[in-house]
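> Could you look at this predicted model? Sequence included:
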Amino acid sequence: MSVKRILTIAGMAVAGLVLLILAFTTWYTVDEGEQAVIITFGKADETITESGLKFKLPWPVQKVEKLSKETFSTTFGYDQDAEGNLISYDKETKMITGDEYIVLADLVVQWKITEPVKYLFNAEDPRELLHDATAASIRSIIGSSPIDDALTDGKAEIEAETRDLLSNLVEKYDIGISIQGIKLQDVELPNEEVRSAFTAVTDARETKSTKINQANKYENQKKNEAQGELDAILSRAQGDRTSRIEQAHGDVAVFDKLYEEYRNNQDITRQRLILETLEQVLPGAKIYIMNDNEGTVKYLPIQPPQQPAPPAAGEGNQEEGGAGDGQ
């Protein structure tokens, strides 16, 4: 085979290889859950966020870096092996609370790539930077929180404060990601003895709170009862006041009427008043009004004299029988 023929075959092979390179490096596909960055001679040129078949200049002029648009989850304090078993990193999760207790806290950070160019070029390892920022944020928030908040009902507030602080740090680092959420997985004391002691303290505190609530309930009940009695007394007093006023008005009306009669006939009215007063002052007594002006005793009984008691049964028959014998 001649040299010329060999050169021709080699040229055709090179041309075919070039065509293959052009064919496979000119067209690319962006999936629905992806975003792409076009890099021209090592410099980010364009960001593609729409899915579909796309065209670019062949390699080595341009190349494509594809990144996911989905939400990522980064764990802090634990990890999973290939078999799905959890691996804890106690040294990483051990931190001190604001009241100087030691706790173990692990969490999950949810984040997304929002600026692909910054994610690719502003940090050598954005995930490692995010992990360090997460450690700094959770330690700062736990370090300013009391242990009760970390172990009981303050977790939601700690999550919110950690998210805000981590978002501010990531924004300062400018690595093209945004924090979607923080979820505390577990916050616990470092050993069983400490956990038992803290549980006992928590139970005592809950018992104290229960007793205080019961005492407040009893106090409110007694206050309500006393208020009810007070209202009843005031109501009765108001009723008595109204009754006394009405009675006084009635007495005034009677007095006015009596006075009018007294003005018309003073002597008769005076005598009648005296008699009525004596009846009220000396009830049930026999009273006689004496007048000795003419030397003759006259009397006026206030009450009718008592009638003699009727004879007992049989007394009349005995008298009649005795009379008959005498005859």
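Thanks, I have it.

> contacts, neighbours, all on C-alpha from now
OK.

> Please name every helix or strand in contact with the one helix or strand residue 105 maps to.
Here residue 105, judged by DSSP states H and E, is contained in strand 102-113. Judged by 3 or more Cα pairs under 8 Å, 6 or more residues apart in numbering; DSSP states H and E, the packing partners of strand 102-113 are strand 72-76, helix 90-93, strand 94-96, strand 177-188.

> For residue 207, find the nearest of the ones you listed.
strand 177-188 (21.9 Å; Cα to Cα).

> report the angle between the axes of the helix or strand just after the closest one and strand 102-113?
Remark: after strand 177-188, the chain's next helix or strand is helix 192-264, criterion DSSP H and E. If you take axes from the mean of the first three to the mean of the last three Cα atoms, to 10 degrees, helix 192-264 sits at 90 degrees to strand 102-113.

> which element follows helix 192-264 toward the C-terminus?
Toward the C-terminal end, the helix or strand that comes next after helix 192-264 (DSSP H and E) is helix 266-281.

> Buried residues, that following helix. List them.
Buried residues in helix 266-281, counted by 16 or more other Cα atoms under 10 Å: residue 269.

> For residue 186, which residues are in contact?
For residue 186, the contacting residues are 104, 105, 106, 107, by Cα atoms under 8 Å, 6 or more residues apart in numbering.

> Most neighbours among the residues you listed, which one is it?
Within these, most neighbours by other Cα atoms under 10 Å means residue 105, with 25 neighbours.

> Run a quick neighbour tally on the residue lying closest to it once chain neighbours are set aside.
Counting by Cα to Cα, 6 or more residues apart in numbering, residue 105 lies nearest to residue 187, which is 4.4 Å off, once chain neighbours are set aside. Using other Cα under 10 Å, residue 187 has 18 neighbouring residues.

> Quick one: closest of the helices and strands packed on strand 102-113 to residue 131.
Of all these, strand 72-76 sits nearest to residue 131, with 7.2 Å by Cα to Cα.

> outside of the closest one, which residues touch it?
Applying Cα under 8 Å, 6+ apart, the contact partners of strand 72-76 are 92, 93, 106, 107, 108, 109, 110, 111, 112, 131, 134, 135.

> Packing partners of whichever helix or strand comes after it?
Once the chain leaves strand 72-76, the next helix or strand it forms, by DSSP H and E, is strand 78-80. On a contact count with 3+ Cα pairs under 8 Å, 6+ apart, strand 78-80 meets strand 86-88.

> for comparison:
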Amino acid sequence: MNRIVTLLVTGFLAFLLLQSTMFVVDQKHYAIVFALGEVREVISEPGIHFKLPPPFQNVLSLDKRILTIDTPDADRFITAEKKNILVDAFVKWRITNPRLYYVSFNGDENRARDRLNQIIKAALNDEITKRTVREVISGERGKVMQAIVSKVVTEANQIGVGIVDVRLKRVEYVEQINNSVYERMKAERTRVANELRSTGSAESEKIRADADRQRTVILAEAFRDAEKIKGEGDAKASEIYAQAFGKNPEFYKFYRSLEAYRATFRNRGDVMVLDSGSEFFKYFRAPGGAAAPAPSKK
């Protein structure tokens, strides 16, 4: 009985000893093996590995995946023209040298993030202070990013970190400058609008003046043509009258007298006081229009 108990205890102790010497490394982590506080081995391949039991050797896991630093608040920087802008950036990074990374931060990821934030802010400040807002936002944004990445990569390599990507998410003015920029934009748009209105008004006056000129020319030409046609008609009528008068002068005189009578006695209320012996009534006195003696006065 005692022997069985001894075997069980021995087996349990052996199991605990075996368990303390075995550890598993997955594909998402590095494993650092320590011996009395010193780094003895860095394991990056996944699988089952063995070590001495504590306290002779211990194991620390480090994440080997791509990590992200995305600050919730934008940082303020001063451009070359002494304007304050807010810049919000994010960084993709990973551990490339586990031994150097552990020596730099003792395996503390928060310390590593703080250090990377400082490196990124310093790089941003160096590049933004040399450029204007326009260059940072659009003109030389590609060059700014290349310079920032170059500086960040160089310093990150010294702490065992590899930089995958650095991007600017947002670049904008601070609130006070935003108001002045909006006012300046508003004034510029107002100036352009007024200029367009002035140009439109000038074009309107030009078109109106041209239309008035064309109207005057058209009316003048129409009046000229009308007078010409009227003159031609009067000339033709005079020619016809002359021909008719030449063929039968007496009939022409009679016809003209009838027209005169019709025009004179158009209204019943018209009153004329004339001498009965007037030439105007000669066709009333004699059918042939011959002169007749005037009536005697008694």
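Ah, there it is. These numbers come from a predicted model, not from an experiment.

> still on that earlier bit, which residues does whichever helix or strand comes after the strand holding residue 105 of structure 1 contact?
The helix or strand immediately downstream of strand 102-113 of structure 1 is helix 116-121, counting by DSSP H and E. Contacting residues not belonging to helix 116-121 of structure 1 are listed as 35, 36, 37, 44, 47, 67, 113, 126, 174, 175, 176, 177 [Cα under 8 Å, 6+ apart].

> Name the residues of helix 116-121 of structure 1 that are buried.
Buried residues in helix 116-121 of structure 1, counted by 16+ other Cα under 10 Å: 116, 117, 118, 119, 120.

> Please apply the same query to stretch 217-230 of structure 1.
Under 16+ other Cα under 10 Å, stretch 217-230 of structure 1 has no buried positions.

> Now do it: which range of structure 2 does it align onto?
Aligned by TM-score structural alignment, stretch 217-230 of structure 1 falls on no residue of structure 2.

> about what we covered before: buried only: go through the contacts of strand 72-76 of structure 1 for me.
The buried subset of the contacts of strand 72-76 of structure 1 - by 16+ other Cα under 10 Å - is 93, 106, 107, 108, 109, 110, 111, 112, 134, 135.

> Looking at structure 2, name the residue matched to the fifth one.
For residue 109 of structure 1, the aligned position in structure 2 is occupied by residue 91, per TM-score structural alignment.

> What is the neighbour count of the nearest residue to its match once chain neighbours are set aside?
Nearest in space to residue 91 of structure 2, with sequence neighbours left out and distances taken as Cα to Cα, 6+ apart, is residue 166 at 4.6 Å. Residue 166 of structure 2 sits with 20 neighbouring residues when counted by other Cα under 10 Å.

> and residue 166 of structure 2, what does it touch?
Counting by Cα under 8 Å, 6+ apart, residue 166 of structure 2 touches 89, 90, 91, 92, 145, 148, 149.

> between these, which is nearest residue 234 of structure 2?
Nearest to residue 234 of structure 2 out of the contacts of residue 166 of structure 2 is residue 145 (Cα to Cα; 92.5 Å).

> Show me what that closest one aligns to in structure 1.
Aligned counterpart of residue 145 of structure 2 in structure 1: residue 159 (TM-score structural alignment).

> list the contacts for that match?
By Cα under 8 Å, 6+ apart, the residues touching residue 159 of structure 1 are 182, 183, 184.

> thinking again about what came up before, which residue lines up with the residue nearest to residue 105 of structure 1 in structure 2?
So, by TM-score structural alignment, residue 187 of structure 1 is matched to residue 171.

> my guess is that match meets residue 137, correct?
Yes. Here residue 171 of structure 2 reaches residue 137: they are 6.6 Å apart, a contact under Cα atoms under 8 Å.

> From the structure, what's the count of residues near residue 156 of structure 2?
Using other Cα under 10 Å: residue 156 of structure 2 sits among 22 other residues.

> Which of the helices or strands spans it?
Counting by DSSP H and E, the element that carries residue 156 of structure 2 is helix 141-157.

> Would you mark the buried spots in that helix?
Neighbour count says helix 141-157 of structure 2 has 144, 145, 147, 148, 149, 151, 152, 153, 155, 156, 157 buried, by 16+ other Cα under 10 Å.

> Around residue 214 of structure 1, count how many other residues there are.
The tally of other residues near residue 214 of structure 1 (other Cα under 10 Å) stands at 12.

> ugh, wrong one, residue 58 of structure 2
Using other Cα under 10 Å, residue 58 of structure 2 has 22 neighbouring residues.

> before we move on, the earlier item: same list, the contacts of residue 166 of structure 2, but as a markdown table with distance to residue 79 of structure 2 please.
Shown next, in a markdown table, are these (distance: Cα to Cα, whole Å):
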| residue | distance to residue 79 of structure 2 |
| --- | --- |
| 89 | 16 |
| 90 | 20 |
| 91 | 22 |
| 92 | 25 |
| 145 | 15 |
| 148 | 15 |
| 149 | 19 |
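
> which residues sit in contact with the counterpart of residue 131 of structure 1 in structure 2?
The alignment partner of residue 131 of structure 1 in structure 2, by TM-score structural alignment, is residue 117. By Cα under 8 Å, 6+ apart, residue 117 of structure 2 lies in contact with residue 69.

> quick one, what contacts residue 66 of structure 1?
Applying Cα under 8 Å, 6+ apart, we find residue 66 of structure 1 in contact with 30, 34, 35, 36, 37.

> In helices, which of the residues you listed fall?
Secondary structure assignment (DSSP state H) places none of the contacts of residue 66 of structure 1 within helices.

> In CSV: these, plus neighbour count and distance to residue 263 of structure 1.
Shown next, in CSV, are those (neighbours: other Cα atoms under 10 Å; distance: Cα to Cα, whole Å):
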residue, neighbour count, distance to residue 263 of structure 1
30, 18, 122
34, 16, 118
35, 22, 118
36, 22, 121
37, 21, 122
